[in-house]
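Participant: model this:
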Amino acid sequence: MHVARSLADAEPTPYWTAGSVRPDPGPALTGRRACDLAVVGGGYGGLWTALRAKERDPSLDVVVLEAGRIGSAASGRNGGFCSASLTHGLLNGVGRWPDDMDVLERLGWENLRAIAATLTRYGIDADWDPTGELTVATQEWQVPLLEEEAEHAFELGWEPILLGREGVRAEVNSPTYLAGLWDRHAVALLHPAKLAWGLADACRSLGVRIFEDTRVTGLRPDGGRLRLDGAHGAIGAHRVALATGAFPPLLRRMRGFVVPVYEYALVTEPLSRAQRDAVGWRRRQGVGDSGNRYHYYRLTPDGRVVWGGYDAVYHFGGRIGAALERRPAAFASLARNFFTTFPQLDGVRFAHAWGGVVDTCTRFCAFFGTAHDSRLAYAAGYTGLGVGATRFGADVMLDLLHLGVGPGEETERTRLAMVRDKPVPFPPEPLRFGAIELTRRAMARADREGGRRGPWLRALDRIGAGFGS
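Facilitator: As a prediction, the model looks like this:
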């Protein structure tokens, strides 16, 4: 294995957007305009909100305002795992909302099926592949965690398959695997950028106006509307939905709850037939390991391996910028871990290496709220699980805005403790940076020391806080 050689020709661009026919950009917002619902953010969260609003009430005038290009941020950079989980995994949900898990799991499954139906209804070709997901243990301390998750899954009516060493290696051949939990139905793999572009096309087909290269710089009441200001125009809206992900929120009250975290990914050149045979992986499951610093990986339709995760990097002050998407040390760590997992692929080269920013909160899944007398709703903090959960989040925001819901009426979604509660906030700087760095180091130490959680991680566990991507 020669890590530097394997990365020598990797393009510093996301695989998903480099190899696809990217749509032409939409117009920027100019002049003064008005609408019923303005959605800030043209990622999955914003596009699902616009689409679901028009499906609820076709008469609504809906506008989407995107600071860059559709699919240019997290929606075009993720691994393409569309999960039924709304809680970033079963154990996280059971630990936080045990009384609501039956409902949360049912709503998550309904959400996943609805996404598949939406792709069919609008003719969105996002390479949808319902492969399921294989969670693997690579250290002995992780095996009981898989067994515990399997037990909870059976209690909730799932039928996952718990695999021992030989069974899991028969599915995907890695000498590092000690056990696996295979859920055959809870995850579909897809092409993330094609999903974003397809959702945008579906929105436009229903009459949604999408403005790209339109960064919203201000939000304020303006008579009976909320005014959103951009560089070259402004829009007045009766209702506003904020779906800005990791980018600085327009509401000050949100800033303590979400931080932007960079994570990184690689994609290989297409594997040869012999290399594919050496790995197995005939059922093409999405795979994730069980470390505190975990990897996710999958096959693409043309036989490449997408390999990402592991490092989650926060920059002081929540700094975001294109230069931070390139981190040679992170790419090298990913490559080393790839060859440790699949030594039979020694000599494979990586074709793309990129980074992207994720909206992270301390409970690892979305939080929600309203402002301006419930004329504005927001959802953020998906922590890497937004491919599927953003559709659920869109429906929560529309419920909170009473679009398609009677005044004062609650829904099954808005009654959930997950929707009503907020995560533990991050402290202000410089404590924020220090606490996150301390947590990252403690997580790495726990992985090295058999999963033993030191005093700092145990303290975070007691208050229900954590850090990840």
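Participant: contacts and neighbour counts: CA atoms only from here.
Facilitator: Will do.
Participant: so residue 238 touches residue 35, yeah?
Facilitator: Yes - Residue 238 is within contact range of residue 35, at 6.9 Å (criterion: C-alpha atoms under 8 Å).
Participant: Show me what the longest helix seen in the chain is packed up against.
Facilitator: Counting by DSSP state H, the longest helix found in the chain is helix 101-122. On a contact count with 3 or more C-alpha pairs under 8 Å, 6 or more residues apart in numbering; DSSP states H and E, helix 101-122 meets helix 386-400.
Participant: so how far is the helix it packs on off the chain centroid?
Facilitator: Mean-position distance between helix 386-400 and its chain equals 13 Å (C-alpha atoms, centre = their mean, to the nearest Å).
Participant: With stretch 370-389 instead?
Facilitator: For stretch 370-389 - counting by C-alpha atoms, centre = their mean - the centre lies 13 Å from the chain centre.
Participant: again with stretch 7-27
Facilitator: The mean C-alpha position of stretch 7-27 is separated from the chain mean by 19 Å, C-alpha atoms, centre = their mean.
Participant: Stretch 264-284 too?
Facilitator: Centroid separation between stretch 264-284 and its chain, computed with C-alpha atoms, centre = their mean, is 23 Å.
Participant: now stretch 105-117
Facilitator: Chain-centre distance of stretch 105-117: 16 Å, with C-alpha atoms, centre = their mean.
Participant: What of stretch 456-465?
Facilitator: Offset of stretch 456-465 from its chain centre (C-alpha atoms, centre = their mean): 23 Å.
Participant: Also stretch 319-337?
Facilitator: Relative to its parent chain, stretch 319-337 has a centroid offset of 18 Å by C-alpha atoms, centre = their mean.
Participant: Next, the second sequence, to be compared with the first:
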Amino acid sequence: METVFDAHVDPGLIERSLGGTSFESVWLDVPRPDFPPPSGPVTCDLLVVGGGYTGLWSALHAARRHRDRRIVLVESDRIGWAASGRNGGFVDASLTHGFENGKSRWPNEIDALDALGMENLDGMQAEIAELGLDTEWERTGMMSVATEPHQIGWLEQSADEGQGQFVDRSKIQEEIHSPTYLAGLFSSDTCAIVNPAKLALELARACRDAGVEVFEHTKAVRIDSGGAALRVHTTGPTITCREVVLATNVFTSLLKRNRLFTIPVYDYVLATEPLTDAQIDRIGWPNRQGIADCGNQFHYYRRTADNRIVWGGYDAIYHFGRRVKSDYEDRRETYRRLAAHFFITFPQLDDVRFTHRWAGAVDANTRFCAHWGLAREGRVAYVNGFTGLGVGAARFAADVCLDLLEGADTPRTRFEMVKKKPLPFPPEPIASVGIQATRWSLNRADHNAGRRNILLRALDAAGLGFDS
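Facilitator: Next up, the predicted model:
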């Protein structure tokens, strides 16, 4: 059985649309400040390792909680250069990678988790305004769209569970003109869109304004925990500190115990040239919602402040050995597939060209959302596993890390989601075989009216899974 995205698209159109693309994130194509590495040994109260969202929020909130402490953040490359500068800019309220995922794992906590997720999103919006951060924040809401008949029932069920307003075909076509849309589910307040690189860079500015010392091009390579202090060895000077937050996302953890809990899954994105007013009129979309379709292999897309369309998702590629390599990012067949799916969704935009193509590694775990822990006698806190929905959840995760270091009993730290870890992935070659079999099964389910085969049903029963 074919899906709507198996339709034929003129290869010449695809080639023309991709012909002028730059191989870089559209978000990172901006001026940025420099944060030079330290010139000598550093001593501090708290060291944050990682200059993405989790690390930046951890450092900022630590500085705001304890204004008398010396806080240092180190980044191995540039602030926001990895996932925080390559994502779609969707700030979702969910802490559990969606309601269904959270409900299946923590049915007794999902209502409280959802409430705390909304509190976190509202707090993030208020804090960005309070600090005067230029992030292109828009509280647009999110539209999930059905592109296959069986998905309509899924959206109706979600609406019945209070997850949004069901929108039938006629109403969604009035607002957003795509021949692929059969129905929609609109949640007006659970999602914002943002310029992700500006968010990272503005958080770095806020950190510096709050007294945090930020160092780029300073890679942490080892933690020594003997004695009263921790010593973090870097590619530059050694940093001596009392506590550490590890916010290294998909990259190899400094704690060996963590290395089987996450895998790198590559996600791919295109950005169009800025659309003219006439081109925008052809598709509608006046309210600028974030949009995602409902397949296991799904697309996510949104309008930018300068009226580009950022279009990503569908393929989720794992490479044998858990390696993170730039060689994996320029995958021609995926960019061609994404372009074809764009023109299937919006055939009236056949005169639009793409200007940027890029990819990045998502830190996936077996439960699809973040997990936390403490190490080295409670002096090192860590979080990993956002699985692609961490722009908003990273702020919550940072506060959990700080709570854990302080030994604080808070509503955040009481959740089973925080107290328990997911199952680890098996070692190679078992991991690769299992992941590829699961990806094949998810694609088959998309082509079989959503029906899940025995492998997917077994993974559901075990609380495991793998998707994009």
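Participant: Post the TM-score for the overlay when you can.
Facilitator: Once superposed, the chains reach a TM-score of 0.96 (TM-score structural alignment, normalised by the length of structure 2), with 457 aligned residues with a C-alpha RMSD of 1.1 Å.
Participant: about what we covered before: structure 2: matching residues for whatever helix or strand comes next after the longest helix of structure 1?
Facilitator: Under the assignment DSSP states H and E, the closest C-terminal helix or strand after helix 101-122 of structure 1 is strand 133-137. Under TM-score structural alignment, the match for strand 133-137 of structure 1 in structure 2 covers residues 142-146.
Participant: what's the mean deviation for that stretch versus structure 1?
Facilitator: On superposition with structure 1, the mean distance recorded for stretch 142-146 of structure 2 (mean C-alpha distance after the TM-score superposition for structure 1) is 0.5 Å.
Participant: buried residues in that stretch?
Facilitator: Buried residues in stretch 142-146 of structure 2, counted by 16 or more other C-alpha atoms under 10 Å: 142-146.
Participant: neighbouring contacts of that stretch?
Facilitator: If you take C-alpha atoms under 8 Å, 6 or more residues apart in numbering as the criterion, stretch 142-146 of structure 2 is touched by 152, 155, 180-192, 289-294.
Participant: Now, those that are in strands?
Facilitator: Among these, the residues falling in strands (DSSP state E) are 183-187, 191-192, 290-293.
Participant: of all those residues, which two lie farthest apart?
Facilitator: For those, with distances taken as C-alpha to C-alpha, the pair at the greatest spread is 183 and 192 (21.3 Å).
Participant: Look at those two and report which has more neighbours.
Facilitator: The neighbour count for residue 183 of structure 2 versus residue 192, taken as other C-alpha atoms under 10 Å, is higher for residue 183 (26 against 23).
Participant: counterpart of that one in structure 1?
Facilitator: Using TM-score structural alignment, the partner of residue 183 of structure 2 in structure 1 is residue 179.
Participant: give the contact list for its match.
Facilitator: Applying C-alpha under 8 Å, 6+ apart to residue 179 of structure 1 gives the contacts 136-138, 143, 146, 162-165, 167-168.
Participant: can we see that at 7 Å?
Facilitator: Residue 179 of structure 1 is in contact with 136-137, 143, 163-165, 168, counting by C-alpha atoms under 7 Å, 6 or more residues apart in numbering.
Participant: same question, residue 432 of structure 1
Facilitator: Applying C-alpha under 7 Å, 6+ apart, the residues near residue 432 of structure 1 are residue 426.
Participant: where does it land in three-state SS?
Facilitator: helix (DSSP: H, G, I helix; E, B strand; the rest coil).
Participant: Residue 48 of structure 1 versus that one, what's the distance?
Facilitator: As for residue 432 of structure 1, its distance to residue 48 of structure 1 is 31 Å (criterion: C-alpha to C-alpha, to the nearest Å).
Participant: try residue 247 of structure 1
Facilitator: From residue 247 of structure 1 across to residue 48 of structure 1, the span is 18 Å (C-alpha to C-alpha).
Participant: Compare those two and say which is more crowded by neighbours.
Facilitator: Shown here are residue 247 of structure 1 and residue 48; by other C-alpha under 10 Å, residue 48 has more neighbours (26 against 20).
Participant: Can you tell me, leaving aside adjacent residues, what's nearest to the residue mapped onto residue 288 of structure 1 from structure 2?
Facilitator: In structure 2, residue 288 of structure 1 lines up with residue 292, judged by TM-score structural alignment. For residue 292 of structure 2, ignoring the flanking residues on the chain, the nearest one in space by C-alpha to C-alpha, 6 or more residues apart in numbering is residue 300 at 4.3 Å.
Participant: State whether the one you found is indeed within a strand.
Facilitator: Yes - counting by three-state DSSP, residue 300 of structure 2 is part of a strand.
Participant: ok, how many other residues are close to it?
Facilitator: Neighbours around residue 300 of structure 2, by other C-alpha under 10 Å: 18.
Participant: same question, residue 461 of structure 2
Facilitator: Residues lying near residue 461 of structure 2 (other C-alpha under 10 Å) number 11.
Participant: What ranges does the stretch 201-350 of structure 1 have for its helices?
Facilitator: Here the stretch 201-350 of structure 1 has its helices, by DSSP state H, counting those that start in this stretch, at 273-279, 328-341.
Participant: Tell me which of those sits most buried.
Facilitator: Highest mean neighbour count among those (mean count of other C-alpha atoms under 10 Å): helix 328-341, with a mean of 18.
Participant: give me the stretch of structure 2 that the very next helix or strand once past that one matches.
Facilitator: Toward the C-terminal end, the helix or strand that comes next after helix 328-341 of structure 1 (DSSP H and E) is strand 350-360. Using TM-score structural alignment, strand 350-360 of structure 1 corresponds to residues 354-364 of structure 2.
Participant: got the contact list for the matching stretch?
Facilitator: With contacts defined as C-alpha under 7 Å, 6+ apart, stretch 354-364 of structure 2 is touched by 17-18, 20-26, 82-83, 86, 249-250, 262-273, 324, 329, 384-388.
Participant: hmm, which of these are the buried ones?
Facilitator: 17-18, 21, 24-26, 82-83, 86, 249-250, 262-273, 324, 329, 384-388.
Participant: on that earlier part again, how far off centre is the match of strand 133-137 of structure 1?
Facilitator: On C-alpha atoms, centre = their mean, the centre of stretch 142-146 of structure 2 falls 18 Å from that of its chain.
Participant: Check stretch 407-426 of structure 1 too.
Facilitator: Its chain's C-alpha centre and that of stretch 407-426 of structure 1 lie 20 Å apart, by C-alpha atoms, centre = their mean.
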